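Participant: pasting the sequence and the predicted model now:
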Amino acid sequence: MLNFEELKSFLNEKADQYNNPDFIADDPIQIPHRFSLKQDVEIAGFLAATISWGNRKSIVKSAEKMLNIMGNSPYDFVLNHSDKDLDVLQDKSIHRTFNGQDFAYFIRQFNKIYKENESLENLFMIKDQETNFFHAIERFRSGFLETEKHRSHKHVSSPYKNSSSKRIIMFLRWMVRKDKHGVDFGIWENIDQKYLSIPLDVHTGNISRQLGLLSRTQNDWKTVEELDIAVRKFDEKDPARYDFALFGLGVTKELL
């Protein structure tokens, strides 16, 4: 097992190796990278992150399907769509269990939010004494989702129910993290990246356990917080950069 300094040096090296523009080509982050308007980036990013499970190629393909439906102008579509535009989505298949009904629901909810907010950032603000996005994600959920239960609610996971909330955490990394390598956008000015966590999935969880960063065996919110403690010791100002290291090690299977 590597000691603290060796592990830090190893992970820094791996983070730098994968945190570069080549990373974008095969990753769902390429979807918001097609836009420059802040709201386009947010909407395209949130939709791409929401369907980010399974094969990365199929995620990108499904996200492109949504972009095409929106005429490749997500913000304009959100603000100016007609009821008919959404009605025709009802029977469409989009990506696995995320279907046309879910897509239409998300568009409606975005419409409400952007009528009152210039940016989704307003719904994710961190409050005093908070150390991560645990409460902020729940505040977002209550602002984004209607109180009446809908099938689409399952696509916006809840840390209060001990979900690792991987896809939202990934979206937050994209929006918040100031990245001199040009992968993450860092377009949200009022949230510090020190509050970010690592998006926890099977691969990052397994790699983290192999490296001795995690002792918990399940991938849930408590494990997200355990990993927070570990990676913030390496870099308390930019802990989410280690997502690239853990992801890269998962892809290359270097540790097997």
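Facilitator: Sure thing, it's come through. All values derive from a computational prediction rather than experimental measurement.

Participant: CA atoms for contacts and neighbours, from now on please.
Facilitator: Noted.

Participant: number of nearby residues for residue 77?
Facilitator: 18 (other Cα atoms under 10 Å).

Participant: now swap in the one 3 residues further on and tell me
Facilitator: For residue 80, the count of nearby residues is 11 (other Cα under 10 Å).

Participant: likewise for the one 10 residues further on?
Facilitator: Summarising burial for residue 90: neighbours were counted as other Cα under 10 Å, giving 15.

Participant: what do you get for residue 171?
Facilitator: Close neighbours of residue 171, defined as other Cα under 10 Å, add up to 20.

Participant: what packs against the helix or strand hosting it?
Facilitator: Assigning secondary structure by DSSP states H and E places residue 171 in helix 166-176. Applying 3 or more Cα pairs under 8 Å, 6 or more residues apart in numbering; DSSP states H and E, we find helix 166-176 packed against helix 38-50.

Participant: helix or strand next in line after the helix it packs on, which one?
Facilitator: helix 56-69.

Participant: that following helix to helix 38-50, inter-axis angle?
Facilitator: Counting by axes from the mean of the first three to the mean of the last three Cα atoms, to 10 degrees, helix 56-69 lies at 140 degrees to helix 38-50.

Participant: what are the contacting residues of the helix or strand following helix 56-69?
Facilitator: Next in sequence after helix 56-69, counting helices and strands by DSSP H and E, comes helix 74-80. Contact partners of helix 74-80, identified using Cα atoms under 8 Å, 6 or more residues apart in numbering, comprise 39-40, 43-44, 67, 70-71, 107-108, 110-111, 114-115.

Participant: this is the comparison structure:
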Amino acid sequence: MQNDLKSFLDEKVELYNQPSFIPDDPISIPHQFSKKQDIEISGLFAATLAWGQRKTIINKCNELIKMMDHAPHDFILNHAENDLKQFLTFKHRTFNPTDTLFFIDFLKSHYQKYDSLETAFTNGMKCNMEVYLTNFHNTLFEHPDAPDRTRKHVATPVRKSACKRLNMYLRWMVRKDNKGVDFGIWDTIKPSQLICPLDVHVERAAKRLGLLQRKQTDWRAALELSENLRQIDPKDPVKYDFALFGIGVMEKL
């Protein structure tokens, strides 16, 4: 039975883990860039804004990238205060100018000290994903003037969240293969450690396939699903995100 499930899922991964997946997905935003830091920054915004209709998400992200002169890293490090005024009009659902400007300020501070955003998750240590995600949240909000309202846009396992968008972002940055979808530009976090992004589509497919029993869509559910996927492929469990998302969205089982 396990072998049948693996064969079925591997077939779906092969179908959906293809460049044709990119244009209609928020991952298309960081795919506009080749510089590591541009990919990290645009990817973080794309993942953070990834709720609602995918077409709207992509349009809003492109609007944001245009405000950064299509050079996110250079803009983050070298913008003048006057350059920030344009962001006072930017809004996506409940993500408003306060949130955008806080992210820009955090990113500037971070890249003045570090070469990569991976450090904000790892603090240079080898840990598990719960620690990495908690580190990122704590690092992001360590500034005493960090706005409380922005916290709702950045999940953490401490609040028992499934951390769907951050896990998706980490999949983009960490997974390494030759398919051209995920970037695989980070090395401290290993693909085997990743947690599957758990949204309504993935959850529905996982439950139908017997990969998830837990009723609540929370951190424990994300861990349960990921551990079951790890039984199928210990080195790259989250490649099955492509299969489950594809089944959940495109095929609806």
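Facilitator: That came in fine, so what should we check first? Worth saying up front: this structure is predicted, and the values here are computed from it rather than measured.

Participant: TM-score of the superposed pair?
Facilitator: Here the TM-score for the pair of chains, by TM-score structural alignment, normalised by the length of the second structure, is 0.95; 250 aligned residues with a Cα RMSD of 1.4 Å.

Participant: hang on, the earlier thing: distance to residue 20 of the first structure and neighbour count for the contacts of helix 74-80 of the first structure - can I get that in JSON lines?
Facilitator: Shown next, in JSON lines, are those (distance: Cα to Cα, whole Å; neighbours: other Cα atoms under 10 Å):
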{"residue": "39", "distance to residue 20 of the first structure": "24", "neighbour count": "20"}
{"residue": "40", "distance to residue 20 of the first structure": "22", "neighbour count": "21"}
{"residue": "43", "distance to residue 20 of the first structure": "23", "neighbour count": "22"}
{"residue": "44", "distance to residue 20 of the first structure": "21", "neighbour count": "28"}
{"residue": "67", "distance to residue 20 of the first structure": "25", "neighbour count": "19"}
{"residue": "70", "distance to residue 20 of the first structure": "29", "neighbour count": "18"}
{"residue": "71", "distance to residue 20 of the first structure": "29", "neighbour count": "10"}
{"residue": "107", "distance to residue 20 of the first structure": "32", "neighbour count": "22"}
{"residue": "108", "distance to residue 20 of the first structure": "35", "neighbour count": "17"}
{"residue": "110", "distance to residue 20 of the first structure": "31", "neighbour count": "19"}
{"residue": "111", "distance to residue 20 of the first structure": "34", "neighbour count": "19"}
{"residue": "114", "distance to residue 20 of the first structure": "32", "neighbour count": "15"}
{"residue": "115", "distance to residue 20 of the first structure": "35", "neighbour count": "11"}
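
Participant: residues in the second structure aligned with the helix holding residue 171 of the first structure?
Facilitator: Per TM-score structural alignment, the counterpart of helix 166-176 of the first structure in the second structure is residues 164-174.

Participant: stretch 75-85 of the first structure too?
Facilitator: So stretch 75-85 of the first structure is aligned with residues 73-83, judged by TM-score structural alignment.

Participant: grab the nearest non-local neighbour of the residue mapped onto residue 33 of the second structure from the first structure.
Facilitator: With TM-score structural alignment as the criterion, residue 33 of the second structure lines up with residue 35 in the first structure. Among residues not flanking residue 35 of the first structure along the chain, residue 41 sits closest, at 5.7 Å (Cα to Cα, 6 or more residues apart in numbering).

Participant: count the residues that sit near that neighbour.
Facilitator: For residue 41 of the first structure, the neighbour count with other Cα under 10 Å is 23.

Participant: residues contacting it?
Facilitator: Going by Cα under 8 Å, 6+ apart, residue 41 of the first structure touches 32-35.

Participant: of the residues you listed, which belong to helices?
Facilitator: Members of the contacts of residue 41 of the first structure lying in helices (criterion: DSSP state H): none.

Participant: which one of the residues you listed is nearest residue 197 of the first structure?
Facilitator: residue 32 (20.3 Å; Cα to Cα).

Participant: can I assume the closest one is in contact with residue 39?
Facilitator: No - contact criterion Cα atoms under 8 Å: residue 32 of the first structure and residue 39 do not qualify, at 10.0 Å.

Participant: sorry, back to before: closest to residue 169 of the first structure out of the contacts of residue 41 of the first structure?
Facilitator: Residue 169 of the first structure has its nearest neighbour among these in residue 32, at 15.6 Å by Cα to Cα.

Participant: please enumerate the helices of the stretch 101-250 of the first structure.
Facilitator: Assigned by DSSP state H, counting those that start in this stretch, the helices in the stretch 101-250 of the first structure fall at 134-144, 166-176, 202-210, 221-234, 242-252.

Participant: picking that back up, since we're on the match of residue 33 of the second structure, how many residues are nearby?
Facilitator: By other Cα under 10 Å, 17 other residues sit near residue 35 of the first structure.

Participant: do the same with residue 89 of the first structure
Facilitator: When neighbours are counted by other Cα under 10 Å, residue 89 of the first structure registers 18.

Participant: roughly how far apart are it and residue 65 of the first structure?
Facilitator: From residue 89 of the first structure across to residue 65 of the first structure, the span is 12 Å (Cα to Cα, to the nearest Å).

Participant: got any residues that touch both of those two?
Facilitator: By Cα under 8 Å, 6+ apart, residue 89 of the first structure and residue 65 have no common neighbours.

Participant: ok, and for the match of stretch 75-85 of the first structure, which residues are buried?
Facilitator: 73, 75-77 (16 or more other Cα atoms under 10 Å).
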